[in-house]
Structure formats: C-alpha cells, structure tokens
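Visitor: Coordinates for the following, if possible.
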Amino acid sequence: MTKLNDEQRAAVEHGEGPLLVVAGAGTGKTRVIIERIGHLLTHVRGLQPENILALTYARKAAEEMRQRAAERFGPPALRSRVSTFHAFCYELLSETAPRRTLDRVDQWIFLRRNLELLELEHYLRVSEPGRFLDDLIEFCHRCHDNLVSPADFRAYVEKRMAECREAARSSPLPGPTAKASRRQSRPDSQDCSEEEMARLQELAHVYERSEGLQERSQLVSFGAMISSAVALLDRSPELLQQLRRRYRFILVDEFQDTNPAQFELLVRLTGEHRNLTVVGDDDQAIYRFRGASYASFRQFEEHFPEHRRVILSRNYRSTGRILGVAGDAIAFNSRDRYQPDKQLVASYPEGRHVEVWEFADEVQEAEWTATEIARRVRGGEAGSYSNFAVLYRAHRHRDLLVKALERYGIPFAIRKLAVNRLPPVRDLVAYLRAIGRPDDSISLARVLADPRWELESDLLLQYCRRAAGQKQPLREALESAEPPQPWPARERLLDLLNRCRTLAQEQRLGSWLALLAHELGLYNHPGSGPAVGAFVSFVLRWDQEKSATGLLPEFLEYFAYFEEAGGLVAFPDEDEAWLAPPLEPSDRLGIASSDARQGVLWADPGGSVGRVELMTVHGAKGLEFEHVYVLRLLRGAFPTRKQEPLISLPAALWKGPLPQGDFHQEEERRLFYVALTRARSTLTLCTISNERQKPSPFLKQLTEASNPHLEWKRPAAAAPPVPDSGRDTEPSGRLRFSQIGPWAAAATRRSGDGFSLSASQLETYLQCPLKYQFSYGWRVPVPPAPPLLFGSVMHGAVKEVVRALAQRPGNLSPDALQAILNRHWPASGFADTLQDRKYREEGLRQLEGVRQIWSEGPSELLYQEKSFELEWGGTTLVGRMDQINRSAPAEVELIEYKTGRPQTQKDADNSTQLTLYAEACRRVLGLVPRSLVLFNLATGERVRTARTPEQFQTLEQTIRQTAAAIRAGTFPPRPGFLCRYCDFRPICPAHEETW
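Guide: From the prediction side, this is the model:
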C-alpha cells in the first residue's frame, strides 16, 4: 500500500473534535475514511469497533467501505457500523414501531389509491387524476429535508394569509386578483389572490393528510425517514443518550450532498463529544436539489467553530491535462463554491490532450465512437474493452451507440437499465395482461405477434379489423370464429391463456410466473434471462412485501400505477444476478421449449477482453475508468434546459444559504465536472454541430478561455448509417420477441385498399405515423380513454340540450339537465369512482353553461352532427360537424364543442378540423360560414376565427402529402411529450430500451 501524503495523514491522525475534510476528485477520500477508522481503533484507548459509525449515501458504497476496512484492519473492523443515512434511520424507527418503507414510486401508488381522501381541488386534473402527485410528493420531501413539519407549514400559511389580510386593510388599492396559474404557483410569491391562498391551504391540507394516512398505515416514505428519525430523537432523550454513548466517533462520506435534516441528525448524534469527521467536495454536489452546493460546509463551520479543516488537493487519478480542463470548467461556478480558488494537483504527467470531436449528427457520433473504441482495443493501444466507459446525460443518448457497438461485435454493459422496458419483459407483461384482462386487445396483439405462435402479420391484421368492425375485444374475435386462413398454433395459444387464467384465479402470481417465463422460453434468449429473472424477483418482492392477495388482478393494477408513476425495474447488482431455477417436468405449463439458461447480462463476443461500460453521468459518480467518452455535449442536452418545479418550498422555510445566480446551470456544470474527472488516461468529449444542434456552452466557455489542454477535431467524412442490430432477426434456433411494432411500421397499404381521412386521422398521422397505423390501419381495438369517453358523452348530451332549447327556449330545469346527462352516462369506462364523480360534476356544470349561453342569445339551429364526405387533395375526406347555426339572415356560424383543455385563439386559428369543416360546409352544404367557433365547454368561452384562401391551399397540400405517405406505407414512430397519453405504448418500439 502506498504511503499517505501529508494532507491525508493530517486527516487520518486527527484526534478528537470536529474535522472537515475538503476532498477533491481522485484525492483518496474513501481511503482517508478507512484509514481513519483503523487509526481510531488503534490509538483511542478503550474504543471498540462498535463505537464507530460511518455514514454514506449509497448501499453499494457502504458495503465497499465495510469490506475495505476489514481487508485493511481485519475482521474486527466489520463490527463498526457502516451504513447509509436511510438504513440507519430506518433501524432507529423500527425499534419503536414496525414500519414499511415507501420508496418514491410506492408512495405515489399509495397516495393514488387514497386520492379521494386527499380532497384535492387545485392539484387534481380529472382526466389524469395522478398528474400532480409527483409534484406534491416532491414538495413534501423538500419539507422533510428542511425539517418543516405539517404543523410548521400550516403555521406559515396562516401567517401568509394574515399578512395578506393586513395588506388588504392597510392599502387603499385592492391586492392582486389575477388568477395564478397552476403551473406557476410559488408559495413564497407576494400573490395574495383568493386562488393563491386556496392553493396554499390545499398544500397544507395535503401535507397533513398524506402524512397522517401513511402514519396510520404504519408506513414511512423514503423522503420522510431522516426527519422522522430526528423527531424521534427529539422526543426520546434516553434513546439519544444511548446512541451518543454507543457512537463516540462519527464519519460521513459525500458530505456535500447532506441536506439540513441529515445535518441536524449528525448534530444530535455527536452531542457533547463532537467527534464528527465529514469528507466531501462541493464541486461534486449533484444531489442537493435547490440548496447551495456549499451549504452543508457552511452549516458545519457555524455549528462547529472549533473545527479543524484539511484540504486534500493531490489527485491520484487523472493526467494533468484532464485536471486542467476540469479545473477550468468548474471555475465558472465561482459564486457557488466553498473554495473558489481550489486547484487539484496531478500526480501523473500531463498526458494526451483532451479531445473534442465535433460531428455532423448523432449517427456519425455513434459510428465514430464505436469504431474508435474497436480500433484502440484491437490495435493493442488501450488494453481491454473494460478500460472504456461511455457517459451520457440521458439514457436515450446511448441508443445509436448500442446499435453501432453491436454492429462491430464490441461487448458492452449498460448500467441502470430499466428491465421493464426491455422486449422480453414487455412480452411477459403482455402475456400477464392478456391472461388477466381478456378485453386488453393491445396486449393480446403483442402476444399474437410472438414468433412462437407462427402467426402471419396479415392474419393478425384481419383479426384486428374484424374485432374493430364488430366492436368487440380482440380476444372475442380470436375465439368466436375459425381463422380466415390456416393457423395451427391458435388452439395451443388459447389453451395456454385459458389454463393460465384458471391458475391466476386460484394461486398467487409469485408461485407460477417463473414457470410461465420458462415455458415461453424467455430465459433462453442470450441476454434476456437475467432481465426476465430481475422482473420475476420484482414480482416476488411485491408478493411478499406489498400485496394483500398476491393474485394477478391485484398485480396488474399495481403495475399499471407503477409505470404511470415512472417506476423502473432495475437489474440487481451483478453479484446478485438472478439465475433461473431448474424446473421439474411436472412443473411445466404445457409448451414445448428448451430449458437452456443464460446467466450473464450480455453476450461477450470478445471472450475475456471485458466490456465497455455505458452509463449516465449520475451513475458514474464515484467510479473511474482509464478511457472516458462523453456523448451529446449539446446546448439543451448537456446542460439540460431549466425546468422550474411546479410547487416550490418557500424560501423562508429553507435551512441554510440559497444559491446565487443560475443554479440550474451551475448544478449541470458540477455534473459536467464529475464526468470529466472520471477519466484516468484519456478523455474524449463529443459534440454535434448542424442547423438545429450546437455545442454545449460548457465547451464554448472552455474554448473562449483558450484552455491549452483542449484539442478540437472533426472526422474526415460523414459516417454511413448504422444498421439495425438484427436482434429481432437472429438465426433460426434463437428466440425472437414480439414483432408487432416492426410489422406495423413496415406495413404498406395494399393495392385497392381504399381509405378515407378524417380531421382526427389527419392530425394523428401528423402527430405520430405509427399511432395512426395502429389506430386506423390495423384498427387494434382500444376502449376510449376517460377524456375521450367524457367528450363523447358530452357531445351527445349537448346535442340534446341544444335541440331542446331550440324547440322550447328556456324550458330546461337543473333536474332536466341532470336527466339528460344520466341518459348519456356510460355504465363503466372511468378509472375509478373519484374520476366518475368528478366528471359527472363537470358535465353538469358544462351543460348548465350551454343552457345559459343559448338562452342569452338563441340562434336558428340548422344542423347538428352533420356528416359529410368529399374529395379533396386526391383523397376522400369524411367527418361530422357538431353544429351549424344561422346567427343572422346572411350569417352562418360553424361550432365545434371542446370538453378538455380550453382552446386558445392560436388553437382556433391553426385548427385543421375547422379548416376542413369550413371547406365541407361550403362544398357539401352550399353554406359559407362567416365564423368558425371553438366552444370551450369548460369555461363557456367561444373562440372565433375565419379562414383565408391560403389556409385552404395549405391544408390541401398537407392532405396530398399525408395520403401519399400512408399509401407508401410510411409509419415511423415519432416519440415525444404526447406519448404519455398514447394507448399503444405497450407495443410501440420507440418505448423499448435499446439493448
């Protein structure tokens, strides 16, 4: 073992009292903590291993620290307590009362199931009831981080309201009355409007109610664990004294990420002995959220004025040039640094320049990176592939690189891969949904496209269209008649689904899921076995820890919420890889398949040459690699664009200093610094420059500062396209996954297969061609989503109300409106009773608005829901106009009712639907509407617009182009924000992880 340098020795050999160690990247901070544990055990009289507490943030880091201490100082060191903050606090809380921990996703699910009890108004979107739960949970977590209890926040709200009342009394002018936008609510703003006060009261109520619900259910959220432990120690002085006697020395790693609640926990534990050692680097603070990066250091200085400070500045990881670039980069954060003049000193030569490669596009970036890694390894320059890491800001940035690596046979491993987004797991989930929910046609379509059933895509298309034509689920169409052409596997599939359905009604899912996965051969495919095993383990944990019945219907509800909350099923650590257990012949579900198993995450075509590590920059924290590539250093990608939180904790309630300047930019720069300092020998930065993409401002700053360690380069020529990996077209004998996405995207419209376009179909294609294909080409049966169902109900009810008022003005009572709404209300289709009730209330309110507006200015009703068909742009256009009125002898207005988000003037001016309907009105009915109206039922506002000849010409051209693309079979997915509302996500290839 190398000797400690003077700085390290000073930290290790410090005696009693508080110690602050500012440890830059690669300066050996973990070694200092371990060596200090050994020094204390050998030099402090009477100190036992049990008297030392070491705290960090990640379970893996804690385990590594424990093992390294044992290797260095022997088995007794294992008796020292090395733990994460949350594990330590959970054990404290469990000693007084048994509790189950809720991670963020499970907390979301718990609150979603209890949504009605939260009594939300401002933070409830009826069409998407769980829409604001993430924001509310984040707000509650920030409260806990700052030791703001529900009572504290309630007191703050009451104080704000009193201040607003006093301001209103003392001011001759009325206070602000403008309505605050839900998206811009700021609890610490000076807005005194009634709506803002109501929002604050609702926040206080939700915080109190959610905490109460969790406490009564003996649950504690991950975000509340630290503050709950602090509260426990405050009301249990005997327990606190016991802990102080037990832990005479406390050491903390990654101190820069400590929040106020964690700091207060440390203050309480140290007590009078004050033997607290903290080690951290404010330049690597990437988890402090909104607090200043140096806040924890300032708090330490204020609470422990007698502290000793040691600065570790000698770097044992990177070359001089890498440190030069990293140092210049982080220097731009000078206003938000604990020590603005801090510099790392390299222990190694300057080394190679840090290269910045500027590419023409993402494909060229991926192709060059893959070939460069292959060249360096196969040419003997850089040893094995395991010496390389590729870092990126967002998971999607790796997709093209993965294809390129596969193309060149380069072994790789992806860290933090989402198992539930991988094709084999998505297939397995589709089987579960097809078994548990026979009316789920989307999942059954995915199952039918599984190559094991030998179904041709044309036959699946016929089944889907038959089901849609008969308005029945795909399962009924599959069972009700013989297939249009021979399909031998049909009976085997139906038999499997029926027998599994019987099994699901009687046995817990955890008892038979692994059997199903085995018999489907999902453990056999190279690389898929551990993914499926991780999912099976996830289900088993759900069965054992979170489930009431363990049955499939309960799991399907849980997993739907899990995915809506953004939950990800992760691979376990590699040393915990789940291997498929062998099965006895009697365990099988009846499908002939091989029992071969794969126990590695990824195939390694290079044998023992290792594999390239792919990971986000966040995932790379604490790691180091010989050669590092950083992708997509682009404006808007790294740094990302700033997103303000929907609900902010008031500045008055934050503990510690708040950041100065552009906090988001500074936090992103610290993350950039983390990426740079992962490299030991070489560092390659990748950017793109074209009409729509520009290099990151971080690179621009380094260039403008004339950093001597950077060298900009460009590849000699554009890279050829990267072909598909072929993962779905592997040689015979290897399992393939469901082909539903590729089939739909590749389908072309057959000759003579005529089609028409409606306004909604045209808009759907322009939004996402693959969604159009699933909806209108394949016609996969999908029950209407709640917003569409409500819209359909309201259109029918509004039609009846308007017709009645046109015949007998002013003759509709509230009871009559309720009766009309009841006649059109469906027996089912909404998410739950809360959504049903809220939509009923909204529906009645909207009908009352229609009644009032019609009564105030009745018009002559010409048409309602008038259907049309016309030829335009070489295509048949169809549709149905909601309403046409004659408002004056020579004036006609066309009205379209909207039940969802209120449409703006811009929406009306650009509406494809209104343009098409105006043309249809003219050509089919011989009427030229003077006014085109979007009637917002939610607000009663009528947004009027008109059309110019140029707008009709533009739409005709769009129709021609769209129809040509449809006839040509052009149906690529177009992922974006609206995907969250798409029914076809379970079968869309754009929402599968590239692997």
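Visitor: C-alpha from now on. contacts and neighbour counts both.
Guide: Noted.
Visitor: can you count the residues close to residue 933?
Guide: Residue 933 has 23 neighbours, counted by other C-alpha atoms under 10 Å.
Visitor: thinking residue 233 is in contact with residue 239, fair?
Guide: Yes - using C-alpha atoms under 8 Å as the test, residue 233 is close enough to residue 239 to be in contact (6.7 Å).
Visitor: more neighbours, the two?
Guide: residue 233 (20 against 14).
Visitor: and the more buried one, how far is that from residue 685?
Guide: Distance from residue 233 to residue 685, counting by C-alpha to C-alpha, to the nearest Å: 48 Å.
Visitor: next one: residue 742
Guide: 34 Å.
Visitor: Comparing the two, which residue is more hemmed in?
Guide: The neighbour comparison of residue 742 against residue 685 (other C-alpha under 10 Å) goes to residue 685, with 22 against 17.
Visitor: In terms of helices and strands, where is the more buried one?
Guide: Secondary-structure assignment from DSSP states H and E places residue 685 in strand 679-688.
Visitor: Identify the residues contacting that strand?
Guide: 317-319, 322, 351-362, 365, 624-634, 676, 694-696 (C-alpha atoms under 8 Å, 6 or more residues apart in numbering).
Visitor: Just those residues: which are in strands?
Guide: With DSSP state E as the criterion, strands contain 354, 355, 356, 357, 358, 359, 625, 626, 627, 628, 629, 630 from among these.
Visitor: Let me have those in JSON lines, extended by distance to residue 962 and neighbour count.
Guide: As requested, the ones in strands among the contacts of strand 679-688 are arranged in JSON lines below (distance: C-alpha to C-alpha, whole Å; neighbours: other C-alpha atoms under 10 Å):
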{"residue": "354", "distance to residue 962": "47", "neighbour count": "23"}
{"residue": "355", "distance to residue 962": "44", "neighbour count": "17"}
{"residue": "356", "distance to residue 962": "41", "neighbour count": "20"}
{"residue": "357", "distance to residue 962": "38", "neighbour count": "19"}
{"residue": "358", "distance to residue 962": "35", "neighbour count": "21"}
{"residue": "359", "distance to residue 962": "32", "neighbour count": "25"}
{"residue": "625", "distance to residue 962": "49", "neighbour count": "21"}
{"residue": "626", "distance to residue 962": "50", "neighbour count": "18"}
{"residue": "627", "distance to residue 962": "47", "neighbour count": "20"}
{"residue": "628", "distance to residue 962": "44", "neighbour count": "24"}
{"residue": "629", "distance to residue 962": "41", "neighbour count": "23"}
{"residue": "630", "distance to residue 962": "39", "neighbour count": "22"}
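Visitor: can you put the residues you listed in TSV and add distance to residue 644?
Guide: Converted to TSV, these look like this (distance: C-alpha to C-alpha, whole Å):
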residue	distance to residue 644
354	34
355	34
356	31
357	32
358	31
359	31
625	34
626	37
627	35
628	32
629	30
630	26
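Visitor: Following up with a second sequence; could you model it the same way so I can compare the two?
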Amino acid sequence: MHAYRLVRRPAQDGPARLDDPVQRQVVAHTTGPLLVIGGPGTGKTETLIEAVAARVAEGTDPERILVLTFGRRDASALRDRIEARIVGVTGRVVREPLVRSFSAYAFGLLRRAAAERGEPAPRLLTGPEQDLIIRELLEAAVDDSAPDPYGWPEELRPALRTRAFASQLRDLMQRAAERGIGPDELARLGRRLGRADWVAAARFLREYIAVLALRDATGRGSLAYDNAELVRAAARMLTDDPALLEAERRRLRYVYVDELADTDPAQIDLLSLIAGGGKPLVAFADPDSSTYAFRGADPTIVGEFPGRFRTAAGAPARTVTLGTSYRCGAALLAATRRVARRLRGPAAHRALRPRPDAPPGVVEVRVFRTVTSEAAYVANALREAHLLDGVPWSRMAVVVRSTARQLPPLQRALHAVGVPTVVHAEDLPLHQQPAVAPLLLLLRCAVEPRRLDEEAAVALLHSPLGGADPLAERRLRQGLRALALASGDRRPSGELLVEALRDPSVLADVERGWAAPAKAVARLLATAREAAAAPGATVEDVLWAVWRDSGLADRWLGAIGRARADGAETAHWRALAADRDLDAVMALFDTAARFVDRLPGARTEVFLDHVLGQEVPSDTRAPVGDRGEAVRLLTAHAAKGLEWDLVVVAGGGRGGGADWARRGACWG
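Guide: Below you'll find the model as predicted:
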C-alpha cells in the first residue's frame, strides 16, 4: 500500500526591482487612474506585485483589491506571486488576493447577482456546445427541400457544412458581442458596406440568440453565456442596476490591470463601470506585445486609456513610462531597437536603457541552407553553453513560430546530442501532442470507418498503440500480399493492410511476430466501436475503454519505475517521455470530462471535431508533472513575459508559423 501526501508547490517570488524611482512612484500611487507603459523586461508585473503588497501592508483588505489579467493561467500564476510577496512583506498569511481574468470576474458578478435574486447560477457556454448549435442551424441552410432562411451568398454555400466555416462564424459572432454589435447593427453595417455575408450572418445571429434563449427557458433554467457575451452581460447588468453598480464600486478600493494591450472593448466597458470616475486604477501595458488580437484584443486601447479614464477633476489619466530594462544588456537592446524601427505606433517606450551593472549580452544571427543544419547548430550551441559556460538546461529556451511544423527536427537534433527538452502541454494544441494524436485517430477511425485508409492504418501501427517499426510494417505487408496472391487477389498491400485492421481474422496465417501490431490496433478499434455503440455511452466512456485495453498506463509507469531503479541514461530518457505522455493523456481526459459535463448527450464525433479544430493550446486544469532540468521549446506567443539566460529563435527567416489572417477568409 502506498501513501501519498499532496504538497502545494511554493510560489516563486522574483526579486523586487525598486531601485528605479519610476517604479517606486507607481507603487506609491493611490489616487485616480494611472497608465504605466514599459517595454519587455522593465518590471511591469513586478511593480504591480509590489503595489498590491504595499496596499495590503498598509492595512487594506486583500479582497478589496482587484487585479485583472487576460487568461485563467495568467491569473493563477500572478495570484501565486502576489500571495508569496504579501507573505514576504507582511510576514503573515492573509486571505487570497482577488486576481481574476476579465471573464472570471464577470462570471462572478453574474453568479452573485443571480444568487441574491434566488435564481439559478449562470453557466458558461463552451466552444463545442456553441459549435453544435451553430452546425445544427447551418444544416437548415443546406437543406435542398427548403429555402435558405439566412440568405447566404452563393459563393459561401459550398463551405456551409465545413467545420472551418462554423468556427469562423462563431469567431465573427464573438467579436461582434465584444464590441456590443447586435444582429440589427451587424445587418446595417453589412448593407452599408455591401457585405451580403454580414447581412446573412446577422439573420443567423438573431436565430442563434433565440435558440439559446429557448434552451435556457426550457432546459436547465439558467442563462448561458460564451466568453465574449459574459463580459458584455456583466456590464449590461451593472448599467441596468445603479444600486448594484454602486455597491461593487464601494467594495473595490483599488483596481490593477495587467496586460492592458490584450483587452477588448467589452472588457474596457466593464472596467470603466467599476473603476471609472477617478477611482484608484493602475493599468500596465506594452503596446508592442499584444498577442491576443485573433481573440478580439485591441492594442489601440492603450492610447485611448488617458482620455477614457479621467481623474475626479476631469483631467486625462497620467502616464508614466518605465525606461530601465532589467532583462537585456546594451548589445541586446541595440539589436531590439533596430528591429523595432519597423513597428508602428508611439516609440517613446522603446528607448530602453540597461541597468548600470548589466552585462552587454551577445546577439548572433546565423543563416542555414536547410532545416537539418539549423537544428544541428542549435543543438550544439545549447550543449556547449551547458558544458563550457555552465548555463543550466532550465535557463535555456528555443522559440519557434510554429510548434507543429518546427518541433520534430529540433527535438531529434537535441535528443541526438543529449540535450533534455520539454514542451509543456500549454504550448501545443491537444491534438498535436504525440501521445494524444493516436488516440484521437483511433477514435475517429472507429466511429467513422471510412476514415480508416492506408495513411491512417500506417500511423496507428507505428504509434504506441501498435508499436510497429518500419521493418515490422514491411514484413506485415509482405505476409498479407503473399496470402492474397496465393488466392488470386492482386490488390495492393495498402488495401490489404486496411482490411486486416477491419477484419483481423485475415491475420491468422501471418507470422505471429509481424501480425502482433495489427492485431493490437484491430482489437482497440473493436473496443472503441463496442464502447461507442453502448446505450448512453459518452466520449469519456469510449476513451476509458480504449485506455484500459491499450496497456499504455502500465507500460509508461513501468518506464518511470525502471528509471528510478537503475538510473541508466537510456531509461532516464524513456521515463521523461513517459511522464510527458501521461501529462498529455491527463489533459485529454480532463477535456473529455468537461465536454461530457457540458454536453452529456453529444456524440463522440462532436468531441473529435472540437479537439481537432483547436489551433491554439486549450486551457486545462489537469495536473502536470515536474520535468526538472530541461530546455523549453515553445512559441513566441507562449514566451511572452518569461526570461532565460540563453534564447534561440529558430526559423526566424522562414515564412512559416501560424497564419491568423485566414480567419478572415470569409468575413474580412
């Protein structure tokens, strides 16, 4: 029997950087609005943390201090750092600071108001739930037996059944909600600009809202909001109830906003209600580092802040600029200034100076003919920095434009020379995780048999589910081909391979060693089909059935146990891979559980469409193992706000990477 004790990881509080008089001025600010602008590494977040700790040290109740940031993960990390700093300043444990994302804060307002009225709590409308409703409504538009109720333009009609069209339509509706644009206003804009697609989308939006209202009235009895509607609904509630608004303004004594450049118009409207009119409000921003424009963020909000948030006397909010970089030396700053010349907008905050004792740093630019040669150079450079200069693996990072496209050659090169790497679950979309992709492919082929073609069959055989290597695959093909030719069947080996996975009885005469991978995949396909066909089965049930039958849990846990027992380097690498894979599968089950909670009757196909349609990493509450010392591989988007001693930007001269412009392919 094993006993485990769960211990909360202590928050890591960074050193205070308050030798800067501008930072000290911001920390001491307690009256009216203030905009703090600073480039990367100027200590914006540290200054915010010090300011909150100072208010608590002065006797302010932490629950009267509201700190707003963009996402749940960012809010969680910031909350831990603020809590650690408060304990360090006051020497005592106090109540948890109010650190929230805008969506979480808005949801809390709506839930508290519903409880006071004795109504059911509101609920968050998830992406798959929205996609399900949208695609059901779009089916009416492609029904040839009835006229199109929305009037979609003829050039868009071939796309109406696709997942991409539904996703882009949901994106359009969310951006409209963030800007307070309803169906009538969207239709008016479409007619004025000659956009027939916007007029059709306005008709669709009107019916979508009506369907949601009907579901709320006849279903659970609680109102459902998506992330975009959530903030707008909270602002509307406060506007319609002056007494509630006044009570909320009295409750909040100080408000701080991190990453102002990543906010959208709806969030600014809510902020102006709770913190406008001269209340103590401090917002931190770097106009050049807005990374959520594809989700509606508008960096021009930074420039509009002083005029939007005025003092009690009516004067524009004061703006201060943090001009000292605590992250980069003179050489690095000179290089970033050369790059920043191409950026638009105000440039005063880009004129950073290094701290006096900062080493200059080194900037190198290398050009390579091939991806392979680039990856080999990166691997050797990291290994040399670790062995000769003593840089810890965890103090190095490789930043790429696209994890999906650039990771494989980099990981192969790094592992070949013994460089440990880690790709966090939050840095890679779930369906691209190496351990998750085969499970999703297996489920897709089980519930949609036509998806099982030669390419899918080979991928499953070579995955951990089959465990075949190229030699085993070739022998299997030869065995199937020999049996087919003996009976006069001249079909190619690819077709025979697919048939063997659908009907494993044909594998009986193939040598046992070469047939084992195909038999394992065929058995798992049958398990998935049987679980999915059971009455009331959910995707969670199907996943559990496949997971239990695959034996992967015992295999990966065994790899971890063997590494602890013998300490061999090979076993260590296998244990790291197993640990990473278990984290990814945990995230998959967490996503499936939340999907089933929200859509208990939805089919497995809907879940697969939801997960496979993710283009950015999804948020997850699943626990993640500690990787220890390893070089982190991540995108520039995920690297925002982080720092290392050595950073490699790989593939900087190529035109790859995420292309968010295509989201506007239909809607402009």
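Visitor: Of the ones in strands among the contacts of strand 679-688 of the first structure, just say which sits nearest to residue 372 of the first structure.
Guide: Set against residue 372 of the first structure, the nearest of these by C-alpha to C-alpha is residue 629 (10.5 Å).
Visitor: how about that closest one, what's its partner in the second structure?
Guide: Using TM-score structural alignment as the criterion, the counterpart of residue 629 of the first structure in the second structure is residue 648.
Visitor: At which residues are the strands of the stretch 301-450 of the second structure located?
Guide: In the stretch 301-450 of the second structure, the strands defined using DSSP state E, counting those that start in this stretch lie at 318-322, 324-325, 353-354, 396-400, 421-422.
Visitor: swap that for the stretch 101-250 of the second structure, please
Guide: Ranges of strands within the stretch 101-250 of the second structure are 123-124, 224-225, based on DSSP E, counting those that start in this stretch.
Visitor: now, of the ones you listed, which is deepest in the fold?
Guide: strand 224-225 (a mean of 18; mean count of other C-alpha atoms under 10 Å).
Visitor: picking that back up, how close does the match of residue 629 of the first structure sit to residue 611 of the second structure?
Guide: Using C-alpha to C-alpha, residue 648 of the second structure is found at 30 Å from residue 611 of the second structure.
Visitor: Could you do residue 486 of the second structure as well?
Guide: For residue 486 of the second structure, the distance to residue 611 of the second structure under the criterion C-alpha to C-alpha works out to 44 Å.
Visitor: Which of the two has more residues huddled nearby?
Guide: Under the criterion of other C-alpha under 10 Å, the comparison of residue 486 of the second structure against residue 611 puts residue 611 first, with 20 against 9.
Visitor: which SS state does residue 868 of the first structure fall under?
Guide: When the structure is split into helix, strand and coil by DSSP: H, G, I helix; E, B strand; the rest coil, residue 868 of the first structure lands in strand.
Visitor: That one: neighbouring residues, count only.
Guide: A count of neighbours around residue 868 of the first structure, defined by other C-alpha under 10 Å, yields 16.
Visitor: nearest to residue 462 of the second structure, of the strands of the stretch 101-250 of the second structure?
Guide: Relative to residue 462 of the second structure, the nearest member of the strands of the stretch 101-250 of the second structure by C-alpha to C-alpha is strand 123-124, separated by 39.3 Å.
Visitor: what's the mean deviation for that closest one versus the first structure?
Guide: Once the two structures are superposed, the average separation between strand 123-124 of the second structure and the matching residues of the first structure is 3.0 Å (mean C-alpha distance after the TM-score superposition for the first structure).
Visitor: what's next to that strand, contact-wise?
Guide: Strand 123-124 of the second structure is touched from outside by 222, 223, 224, 225, 226, 227, 230, with contacts defined as C-alpha under 8 Å, 6+ apart.
Visitor: which position in the first structure aligns with the last one?
Guide: With TM-score structural alignment as the criterion, residue 230 of the second structure lines up with residue 225 in the first structure.
Visitor: and the gap between that match and residue 90 of the first structure?
Guide: Counting by C-alpha to C-alpha, the gap from residue 225 of the first structure to residue 90 of the first structure is 7 Å.
Visitor: ok, those two, which is more surrounded?
Guide: Each of residue 225 of the first structure and residue 90 has its neighbours counted (other C-alpha under 10 Å); residue 225 has more, 25 against 21.
Visitor: who's in contact with that one?
Guide: If a contact means C-alpha under 8 Å, 6+ apart, then residue 225 of the first structure has 86, 89, 90 as its contacts.
Visitor: Output the contacting helices and strands for the biggest helix by length in the second structure.
Guide: If you go by DSSP state H, the second structure has its longest helix at helix 569-598. Judged by 3 or more C-alpha pairs under 8 Å, 6 or more residues apart in numbering; DSSP states H and E, helix 569-598 of the second structure is in contact with helix 436-447, helix 539-550, helix 552-566.
Visitor: Then residue 943 of the first structure would be within a strand, right?
Guide: Yes - assignment of residue 943 of the first structure by three-state DSSP places it within a strand.
Visitor: How many residues are close by it?
Guide: Around residue 943 of the first structure sit 20 other residues, with neighbours defined as other C-alpha under 10 Å.
Visitor: Reformat the contacts of residue 225 of the first structure as a markdown table; add distance to residue 644 of the first structure.
Guide: Converted to a markdown table, the contacts of residue 225 of the first structure look like this (distance: C-alpha to C-alpha, whole Å):
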| residue | distance to residue 644 of the first structure |
| --- | --- |
| 86 | 27 |
| 89 | 31 |
| 90 | 31 |
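Visitor: on that earlier part again, okay, and which of the contacts of strand 123-124 of the second structure map to helices?
Guide: The subset of the contacts of strand 123-124 of the second structure that ends up in helices is 227, 230, with DSSP H as the criterion.
Visitor: Make JSON lines from the contacts of strand 123-124 of the second structure and add distance to residue 472 of the second structure to it.
Guide: As requested, the contacts of strand 123-124 of the second structure are arranged in JSON lines below (distance: C-alpha to C-alpha, whole Å):
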{"residue": "222", "distance to residue 472 of the second structure": "56"}
{"residue": "223", "distance to residue 472 of the second structure": "55"}
{"residue": "224", "distance to residue 472 of the second structure": "52"}
{"residue": "225", "distance to residue 472 of the second structure": "52"}
{"residue": "226", "distance to residue 472 of the second structure": "49"}
{"residue": "227", "distance to residue 472 of the second structure": "49"}
{"residue": "230", "distance to residue 472 of the second structure": "54"}
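Visitor: quick one: the residue mapped onto residue 246 of the first structure from the second structure from residue 278 of the second structure, how far?
Guide: Correspondence of residue 246 of the first structure to the second structure, assessed by TM-score structural alignment: residue 251. When distances are taken as C-alpha to C-alpha, residue 251 of the second structure and residue 278 of the second structure turn out to be 15 Å apart.
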